[in-house]
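Q: here is my input; please provide its structure:
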Amino acid sequence: MTTTAAPPPSSAPPTPAKQRLSTAQALARLLPFIKPVMPRLIMGFVSALLAALVALLMPLVLGAVVAGPVASGEWGAIAWGAVAILAIGLAEAGLVWVRRWFVLGPATKVEYDLRTQFYARLQNLPVAFHDRWQSGQLLSRMMQDISMIRRWLAFGLVLLVVNLITIVVGTVILFRWHWLLAVIFIVTALPLWVQGYLFEKRYGALTRQSQDQAGDLATAVEESVHGIRVLKAFGRGKHALRNFARRAEHLRETELDKARAIGVVWFWLVLMPDVAFALCLASGIWLISVGTITVPELFAFFAMATVLRWPIESIGFLFSFLLDARTATDRIFEVFDETNTITDPENPRTIAHARGELVFEDVHFRYQDAGPSERDLLDGIDLVVRPGETMALVGLTGCGKTTLTTLPTRLYDVTGGRVLLDGVDVRDLKLSELRRHIAMAFEDATLFSSTVRQNVLLGRADLDIRSPEAELVLREALDIAQAGFVDDLPDGAETMIGEEGMSLSGGQRQRLALARAVAAKPSVLVLDDPLSALDVDTEALVEEALRRILADTTALVVAHRPSTVALADRVALMEDGRITAVGTHSELLRSSDHYRHVISSLEVEDARMRDREVNL
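A: Sure, this is the predicted structure:
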């Protein structure tokens, strides 16, 4: 006997506890997206309803033909009856086509608006949000869930409402022939509603579990693709496959549970109409025997019941579709409902002529998942970087250097104190203006799947990247970053870079990222160890070029090499989340034991890296 391991919990971050909305309330949140296309959706609904009502005419016409022309043998009248049936069929088909024409365009428009606004929301939410959410979860919401809503709007919603109306109208018409037959038909439908209620409770939970597991599976694929070099280098492909197969098996089991739940509903949906037909046939024959109804009337009754069979059978599928759409809506609005803590101020200030003075005043910072007993990661930082000055930031690993560099551009907001740019709190500036004045180059160089030109000029929204001015900026930035290798690429600066720049070496990626920061021509340049992947000779050339541009630019540079410290006018020493000393390199060597320890550690590591380069 084999057992299946319990599925891992979904990696989607938990949402704050709140009252669960009803299905109608949850789906009503889509109304702002639906309103612009509401007229066409209504026309599609009307077309579908007319098609259903036209279909209900067919049993009435058939009953009349059987009772009249067929009974009397009038062939001419029978022919006209056949023409009437054909006309009804053509009208129904035409209205179905019209319905699709009306709803498909609006549904895709809603999908487009949802997807673009979802993407915009992801761009606007702070880095802290992306720290908590796995990319696969966001990707599954962006693609699968929004597509689910589009299909439900174009198909599920319209048909669910129309089929329910068709069932009600058709059931009322059944009373036209005999009340007993209609009551039997209605009573046998009651188990369907009971099963529908039970189905909603079970299927809704399974749907949410399935969609969350699909997001986890997408994350696993993405991580494996991005980390394929590591997996191959360590021979861990089979290990990754086992983990993936385990998650895929949990998703498979959930999908099977969904299928079983749907199967139970379908059992009742197929069984009860057949039971109704059998009971109605027996009752109808008895009613004919006592002279209450005629054979043509019983024929018309069964024709109507046959027309109603598909709407009744479709309710289970359409109801599960409704629950899928509701779950997809919940998952999408979990992202829309996230609070954006880093926004533009209500009354923004401006800096007319930026000088580039960067000041940290009693800055405190702690990450959102820090425990209440933990002290702040940045615990009272006081630092002034003068206009045009290059300040190196040094310290042992884990002292908070990289975290400090994220605060000037508000990738994170301080939790205490403030950061000033030319005397203005960075929180009082519009984000667009702030990030125009301050540019960053990260140690982990991230490039995008576009051309070299587009990557380097990413921060220059003010330029037409095809203009002569843009070409000059591009060339200057590439020269400073010693990125002459670009001219050797197949299409030069127009060469498409693969996903995350993985078609380039680490040093090439880092040089392009540095060129991107330089091309932005900021007042303040924040560099988080941007030369770590460069060889010794290239590093020396880049440093020489940086000295020229940093002569007029304020720079805060995280240094992990002694050579990077040499770029600086002054050095700030960080220790346990505090600035413990500031001065020139020579001053700190004389006055600070901890600084000498940090520099010696950097020299040892630098020597190790150089030895490795020589051996390679």
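Q: can we go C-alpha only for contacts and neighbour counts from here?
A: Fine.
Q: give me the contact list for stretch 268-286.
A: Residues outside stretch 268-286 that contact it (C-alpha atoms under 8 Å, 6 or more residues apart in numbering) are 181, 184-185, 188-189, 191-192, 195, 293, 298, 302, 305, 309, 312-313, 316.
Q: is there a quick ChimeraX command that grabs whichever of those residues are buried?
A: In ChimeraX, this line selects whichever of the contacts of stretch 268-286 come out buried by 16 or more other C-alpha atoms under 10 Å:
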select :181,184,185,188,189,192,195,293,298,302,305,309,312,313,316
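Q: which among the contacts of stretch 268-286 gets closest to residue 113?
A: Nearest to residue 113, judged by C-alpha to C-alpha, of the contacts of stretch 268-286 is residue 316 at 29.5 Å.
Q: please flag which of the contacts of stretch 268-286 sit within helices.
A: Among those, the subset assigned to helices under DSSP state H consists of 181, 184-185, 191-192, 195, 298, 302, 305, 309, 312-313, 316.
Q: turn the residues you listed into CSV, including distance to residue 214.
A: Compiled in CSV, the ones in helices among the contacts of stretch 268-286 are given as follows (distance: C-alpha to C-alpha, whole Å):
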residue, distance to residue 214
181, 47
184, 44
185, 41
191, 33
192, 30
195, 27
298, 51
302, 45
305, 40
309, 34
312, 31
313, 29
316, 23
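Q: please generate a structure for the following sequence too, so the two can be compared:
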Amino acid sequence: MFSRMLHPLFRYFETRVNPYPEGEVQTPPQGLLPFIWHFSRPVLPLLLLMTLFTALVSSAEVFFFSYMGELVDWLGHVEREGFWSAHGLWLAGIGIMVLLGLPLLVLGQSLITHQSIFGNYPMIGRWLSHRHMLNQSLAFYQDEFAGRVSQKVMQTALAIRETVTKVMGLLVYAIVYFTGAAILLGRADLWLLLPLGLWLIGYLAIMRFFVPRLRDVSMAQADARAQMTGRVVDSYSNIQTIKLFADTDREQRYAREAMETFMVTVHRQMRLVTIMSVCLTLLNTALLVGTAGMAISTWYYDAISLGVLTIAIALVMRIRFMSDWILWEVAGLFENIGTVQDGMNTIAREPTIRDVPNAPALEVSAGGIRFDALRFSYEQAKGESRTVFDGLNLTIAPGEKIGLIGRSGAGKSTLANLLLRFYDVQGGRIMIDGQDISQVTQTSLRHQIGMVTQDTSLLHRSLRDNIRYGTPQASDEDVWTAVCRAHADAFINDLVDPKGRRGLDAHVGERGVKLSGGQRQRIAIARVLLKNAPILVLDEATSALDSEVEAAIQEQLDTLMEGKTVIAIAHRLSTIAMLDRLIVVEQGQIVESGTHAELLAQEGIYAGLWKRQSGGFLGVDM
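A: Model (predicted):
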């Protein structure tokens, strides 16, 4: 009931910040402070308000200490006879003010901190980082563990919140408490400031010695943790391969190496923590003994009152506990800063593939494609590169269907990836209907191209969502029509996931692992059939299918290809022999071009491949 009464209040503060900012996706800036500021701007007013309430709460606590000292002095001199009748009302009023005032301040602080900031603040970081990471190129993800990237997106956002809120909270508490304590003690007797001043020097010395070391080890630990997580996730993502080769021992060693590296940083950190704890305890004990001794001595010589003695000891006890908290928070602060810096190295990278400013959408009227003086190389380690194309020229007429032939590494799939602008060319142009694909938006380019690859991976969502992924507005009837045309209806109705969802509602597992390779490929074909794009790229589209299913689907692909520009890649030459033109690629160059009959008549490379095929596949020993 109490929770229901507070629900509107909670909801009001929870909605003060939009955790999903819209607008153009921007690359976070390099540099720790600019990087943190990038994610903190939406909550800056609330952070300042939180700081104000924190200052009011800590000031109220200092005032309470001061008031208690005065109360002790006053009670020491007041007459007991008639005490309640003379002073009861005033004491009751003070009690009500303390009873209501401090909780109300804490309520305001907590609503802003916990309802407005704590949940929304890191979600802003995750949302903006995730949107930015979706814009990264394929090359970026080929060099990174997916688990490592996702962990950095999740942890960095949380570390930013912890860093900012701790810095602001620590500054306020430290300034208010130490300033308040110095004023209260110094006003009573300047000698009482001596133990506090010596303690402050010692405290700063401890921080100066331990904090940088904790920072360094925390940064090393953050990197080791990300590496450890990446290796573990890599094992889970490839569990079928691990079990297939029965090599769990190697995977255990692979993960343990990262875990042992992580544990080295943990041991270094814990050793520093133990030494720091002992030093701080010695310093705080010296402060307590020194202040108590100084206060008792000055009270003995009637230099201060009993109330001041009470304030001095109470404040020192409070500072003692607070100093311990501050030092641990500072140590944790640098651990969070290490996490932020480690995450920044991954998140604050400019995407290598970007749309030009104000890029228009691609408009496909006919579907003609031209590769003009194409030059492209893959970047490798130590600044080296591997040239794939050096001046390639290829024109595909609107509606023409071509087949690309060549052994692995000849550049067939690279050509398809360049057409989709997964990579940018280093020279030349790729034109679609006279439009340079580097000058149009990537989204519109890929909307106009349907592609089925050999290695089909599905999203861990329902089959319906996977099939409708490129065409979200498609009706269930359209989805089922595509399913039937891809001959996937033969197995879909029998699918049931662990939560009891059936058919199109069944979830397929990570990367579609609950389906066979052939089933995944049929779902991918259904998705492209439903998308019905004017340009079609088939990269070993039927390689995972058995002959009977392939023959049935080939009829649907023939229907799908009508009126479309098609680029088909296959090692099984019989699947592309009927296309309008066959192109043989060797070391990034076109060495033969013509129809199946024309190439056989030339008795060149293609004719030799056709004769040497075993089981309909292109041999690798060319």
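Q: need the nearest residue in space to residue 199 of structure 2, chain neighbours excluded.
A: Spatial nearest neighbour of residue 199 of structure 2, excluding adjacent residues (C-alpha to C-alpha, 6 or more residues apart in numbering): residue 287 at 6.1 Å.
Q: what's around whatever residue of structure 1 lines up with the one you found, how many residues?
A: Counting by TM-score structural alignment, residue 287 of structure 2 lines up with residue 276 in structure 1. Neighbour count for residue 276 of structure 1, taken as other C-alpha atoms under 10 Å: 21.
Q: count of residues packed around the counterpart of residue 328 of structure 2 in structure 1?
A: With TM-score structural alignment defining the correspondence, residue 328 of structure 2 maps onto residue 317 in structure 1. Residue neighbour count, defined by other C-alpha under 10 Å, stands at 15 for residue 317 of structure 1.
Q: just the element for the spatially closest residue to residue 317 of structure 1 that is not a sequence neighbour, please.
A: The shortest distance from residue 317 of structure 1 to any non-neighbouring residue, by C-alpha to C-alpha, 6+ apart, is to residue 262 (7.7 Å). In this assignment (DSSP states H and E), residue 262 of structure 1 forms part of helix 237-289.
Q: so is the aligned partner of residue 579 of structure 2 in structure 1 in a helix, a strand, or just coil?
A: Matched by TM-score structural alignment, residue 579 of structure 2 corresponds to residue 568 in structure 1. Of the three states, residue 568 of structure 1 takes coil under DSSP: H, G, I helix; E, B strand; the rest coil.
Q: which residues in structure 1 does stretch 413-430 of structure 2 align to?
A: With TM-score structural alignment as the criterion, stretch 413-430 of structure 2 aligns to 402-419.
Q: and the matching stretch, what's buried?
A: Residues of stretch 402-419 of structure 1 classed as buried by neighbour count (16+ other C-alpha under 10 Å): 402-410, 412-414, 416-419.
Q: residues making contact with stretch 508-525 of structure 2?
A: Stretch 508-525 of structure 2 is contacted from outside by 237, 452, 454, 456-463, 466-467, 483, 486-488, 491, 497, 541-542, 544-546, using C-alpha under 8 Å, 6+ apart.
Q: inside helices: which ones of these?
A: Mapping the contacts of stretch 508-525 of structure 2 onto helices (DSSP H) picks out 237, 463, 466, 467, 483, 491.
Q: returning to that earlier point: and the residue nearest to residue 317 of structure 1, what does it touch?
A: With contact taken as C-alpha under 8 Å, 6+ apart, residue 262 of structure 1 is in contact with 199, 316, 317, 320.
Q: can you tell me which of these is nearest residue 90 of structure 1?
A: Among the contacts of residue 262 of structure 1, residue 317 lies closest to residue 90 of structure 1 (C-alpha to C-alpha), at 26.4 Å.
Q: what about the most far-flung residue of structure 2 relative to its centre, distance to residue 94 of structure 2?
A: Centroid-distance maximum for structure 2: residue 81 at 69.9 Å, with C-alpha atoms, centre = their mean. Look at residue 81 of structure 2 and residue 94 of structure 2: by C-alpha to C-alpha, to the nearest Å, they are 21 Å apart.
Q: now swap in residue 145 of structure 2 and tell me
A: Taking C-alpha to C-alpha, one finds residue 145 of structure 2 at 61 Å from residue 94 of structure 2.
Q: repeat that for residue 288 of structure 2.
A: Where residue 94 of structure 2 is concerned, residue 288 of structure 2 sits at a distance of 30 Å (C-alpha to C-alpha).
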